[in-house]
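*Asks:* sequence-free structure coming up:
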């Protein structure tokens, strides 16, 4: 039964809430938490036993809102939260001059990666400007983790193209907030990493992976695993920065040790520029470039 159907014989939940708030007499019984409607009782919803329900809610809320927003597919962009934007490089290098050599080199290496902020921005803007629509739904909607650096570049590129974009933020012990370029009604916050990662991939039609840390590796390797094991259909996976990735991961050693097959390396494509990335996506889906 459609709850919005005017012929429904039952009151909607919001109407029941209104009845409860306006018509319930104030007595010891009605003031006790046990009397609260279950779906309005936060203490009840946060109980350990209700975790499966919270999982379902966290899966369902973004799914429904993205459906209502007409999002058909996404271009997901992973990458570090620490790479500075190009206009912050000079200040970062200046501030690192008096640091111990090891710390200074870290800042210099991060500064060298600032060009990937530019490539993430260009890719997001380029794809967003194409405004691809199929079967009435928007395709390749830019999606990031909603944070700073590479994620910010992705959402900013879409915003500057006049397009909406998605941000999938996660609650962490330290302070954080969505970057200002995420479309507000497509800005989601997650408690469970598992559900967040699922939403990254549920609508993904392509994934661009930029240099990053544990979070980027986690997301990237889970994607590879899903495709390698046949749990997910192949899609373009664009790996930006061959020098970085071959420095931090010995791909050949994986093959030589026999823990992956040589063909598994073909699950992703090396790229350095936004143009290369889009060219591969367009060829994969036979889209006019």
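*Replies:* Done, it's in. All figures in this text were calculated on a predicted structure; none of them were measured in a lab.
*Asks:* contacts, neighbours, all on C-alpha from now
*Replies:* Will do.
*Asks:* quick check: what element follows the helix or strand hosting residue 126 along the chain?
*Replies:* Assigned by DSSP states H and E, residue 126 belongs to helix 114-130. From helix 114-130 onward toward the C-terminus, using DSSP H and E, the following helix or strand is strand 133-134.
*Asks:* tell me the contacts of residue 30?
*Replies:* Counting by C-alpha atoms under 8 Å, 6 or more residues apart in numbering, residue 30 touches 24, 36.
*Asks:* if you set the cut-off to 7 Å instead, what comes out?
*Replies:* Applying C-alpha atoms under 7 Å, 6 or more residues apart in numbering to residue 30 gives no contacts.
*Asks:* which of the three states applies to it?
*Replies:* With DSSP: H, G, I helix; E, B strand; the rest coil as the basis, residue 30 sits in helix.
*Asks:* residue boundaries of the strands in the stretch 1-150 of the chain?
*Replies:* With strands called from DSSP state E, counting those that start in this stretch, the stretch 1-150 of the chain shows them at 74-78, 133-134, 137-138, 141-144.
*Asks:* for residue 5, which of those strands is the nearest?
*Replies:* Of all those, the one in closest proximity to residue 5, counting by C-alpha to C-alpha, is strand 137-138 (25.1 Å).
*Asks:* how far off centre is the closest one?
*Replies:* 18 Å (C-alpha atoms, centre = their mean, to the nearest Å).
*Asks:* what's the answer for stretch 82-90, then?
*Replies:* Taking C-alpha atoms, centre = their mean, the mean C-alpha location of stretch 82-90 is offset from the chain mean by 22 Å.
*Asks:* end-to-end on it?
*Replies:* For stretch 82-90, the first and last residues are 15 Å from each other (C-alpha to C-alpha, to the nearest Å).
*Asks:* what's that stretch in contact with?
*Replies:* 110-111, 113-115, 117, 149-150.
*Asks:* in TSV: these, plus neighbour count and distance to residue 264.
*Replies:* Shown next, in TSV, are those (neighbours: other C-alpha atoms under 10 Å; distance: C-alpha to C-alpha, whole Å):
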residue	neighbour count	distance to residue 264
110	19	29
111	20	31
113	21	27
114	20	29
115	17	28
117	22	28
149	20	29
150	32	26
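*Asks:* what about versus this one:
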């Protein structure tokens, strides 16, 4: 009986306590059987196809709890190409001389992403890092630049990594306690959008396009409030996607193009956000 409980009710043991007890039993054929293991401590069971709904819930809940416990209320997302190098760095992903030239030219976006993240983090400091916290996909390229810019001024910064066929390790600038790993793209996308106060999108490939259009669709359909959607590099984006053409064809509504703002510099991007939220 709990001596501090005057009702006589004994609380159930904590799951950690039962886990230790379950692992300390004698070694017998029965205790070695997978069926004897506690269900949530059985990796073979937890990774079965039938357990997918449970894994989806856990993957949503784990980062949500960590961010809430940290007091993080809002974020600024940085999307962009993993292949864009740091200025002066090696264009490691280039497959030919043309790609090498273009990636090296686009390295200026690494510098702008780093600078933009610093500006966001300076604003975030005013709320004790509860608002406008920089979040990226946690990998190299523009993602690294975003986390690095926040780390430059001592700000916490989030990385939402995902398991890929070619292993993506988290970049070293992500705050370790805010570094997450996902199996499900869908849950990862939810975590990007759930706290987003702005989306800053730099030149990138299929993944960047996917994330951009996911956000635009949620805003267009009213599933999330409108937030600034800022594209760095007008010349790049007007060649990559032709929103005016889509409007002419009637596949998007007139005015949907106005959901996007084009900028060239970090200062211009932060200016859009500050104006949108009337920040002093």
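*Replies:* Looks like it arrived, so ask away. These figures come from a predicted structure and were not determined experimentally.
*Asks:* what's the angle from the helix holding residue 126 of structure 1 to strand 74-78?
*Replies:* Relative orientation of helix 114-130 of structure 1 and strand 74-78, computed by axes from the mean of the first three to the mean of the last three C-alpha atoms, to 10 degrees: 170 degrees.
*Asks:* so who does residue 62 of structure 1 touch?
*Replies:* By C-alpha under 7 Å, 6+ apart, the contact set of residue 62 of structure 1 is residue 188.
*Asks:* mean deviation, the helix holding residue 126 of structure 1 versus structure 2?
*Replies:* Comparison of helix 114-130 of structure 1 with structure 2 after fitting gives an average deviation of 0.9 Å (mean C-alpha distance after the TM-score superposition for structure 1).
*Asks:* how about the nearest residue to whatever residue of structure 1 lines up with residue 158 of structure 2, chain neighbours excluded?
*Replies:* Under the alignment (TM-score structural alignment), residue 158 of structure 2 maps onto residue 166 of structure 1. Leaving aside its chain neighbours, residue 166 of structure 1 sits nearest to residue 143 (4.6 Å; criterion: C-alpha to C-alpha, 6 or more residues apart in numbering).
*Asks:* so how far is residue 11 of structure 2 from the alignment partner in structure 2 of the one you found?
*Replies:* Aligned by TM-score structural alignment, residue 143 of structure 1 pairs with residue 135 of structure 2. Using C-alpha to C-alpha, one obtains 40 Å as the distance from residue 135 of structure 2 to residue 11 of structure 2.
*Asks:* tell me which of these two has more neighbours.
*Replies:* A side-by-side neighbour count of residue 135 of structure 2 and residue 11, using other C-alpha atoms under 10 Å, places residue 135 first with 30 against 9.
*Asks:* is it true that the more buried one touches residue 76?
*Replies:* Yes: between residue 135 of structure 2 and residue 76 there is a contact under C-alpha atoms under 7 Å: 6.1 Å.
*Asks:* re the thing from before, contacting residues around the residue nearest to residue 166 of structure 1?
*Replies:* With C-alpha under 7 Å, 6+ apart, residue 143 of structure 1 has these contacts: 74-77, 165-167.
*Asks:* compare these with structure 2 and list the overlap.
*Replies:* Retained contacts for the contacts of residue 143 of structure 1 in structure 2, judged by both residues aligned by TM-score structural alignment, their matches' C-alpha atoms under 7 Å, are 74-77, 165-167.
*Asks:* counting neighbours, what do you get for residue 94 of structure 2?
*Replies:* Residues within reach of residue 94 of structure 2, counting by other C-alpha under 10 Å, total 16.
*Asks:* near the residue lying closest to it once chain neighbours are set aside, how many other residues are there?
*Replies:* Leaving aside its chain neighbours, residue 94 of structure 2 sits nearest to residue 100 (4.9 Å; criterion: C-alpha to C-alpha, 6+ apart). Residue 100 of structure 2: 17 surrounding residues under other C-alpha under 10 Å.
*Asks:* now do the buried residues in stretch 245-258 of structure 1.
*Replies:* The neighbour-count check on stretch 245-258 of structure 1 (16 or more other C-alpha atoms under 10 Å) flags residue 245 as buried.
*Asks:* find me the equivalent region of it in structure 2.
*Replies:* Stretch 245-258 of structure 1 lines up with residues 237-250 of structure 2 when matched by TM-score structural alignment.
*Asks:* quick one: terminal-to-terminal distance for the matching stretch?
*Replies:* 20 Å.
*Asks:* tell me how far it is from the chain's mean position?
*Replies:* On the basis of C-alpha atoms, centre = their mean, stretch 237-250 of structure 2 sits 27 Å off its chain's mean C-alpha point.
*Asks:* neighbours of residue 263 of structure 1, just the number please.
*Replies:* Neighbour count of residue 263 of structure 1, defined by other C-alpha under 10 Å: 9.
*Asks:* ok, back up a step: nearest to residue 198 of structure 1 among the kept ones among the contacts of residue 143 of structure 1?
*Replies:* Nearest to residue 198 of structure 1 among these, with distances taken as C-alpha to C-alpha, is residue 76, at 11.9 Å.
*Asks:* what sits against the closest one?
*Replies:* Residues in contact with residue 76 of structure 1, defined by C-alpha under 7 Å, 6+ apart, are 142-144, 200, 204, 206-208.
*Asks:* likewise residue 140 of structure 1?
*Replies:* The neighbourhood of residue 140 of structure 1, defined by C-alpha under 7 Å, 6+ apart, consists of 73-75, 205.
*Asks:* for residue 9 of structure 1, give its distance to residue 37 of structure 1.
*Replies:* For residue 9 of structure 1, the distance to residue 37 of structure 1 - C-alpha to C-alpha - is 20 Å.
*Asks:* what is the burial count for the closest residue to residue 39 of structure 2 other than its chain neighbours?
*Replies:* Leaving aside its sequence neighbours, residue 39 of structure 2 sits nearest to residue 45 (C-alpha to C-alpha, 6+ apart; 6.9 Å). Using other C-alpha under 10 Å, residue 45 of structure 2 is surrounded by 16 other residues.
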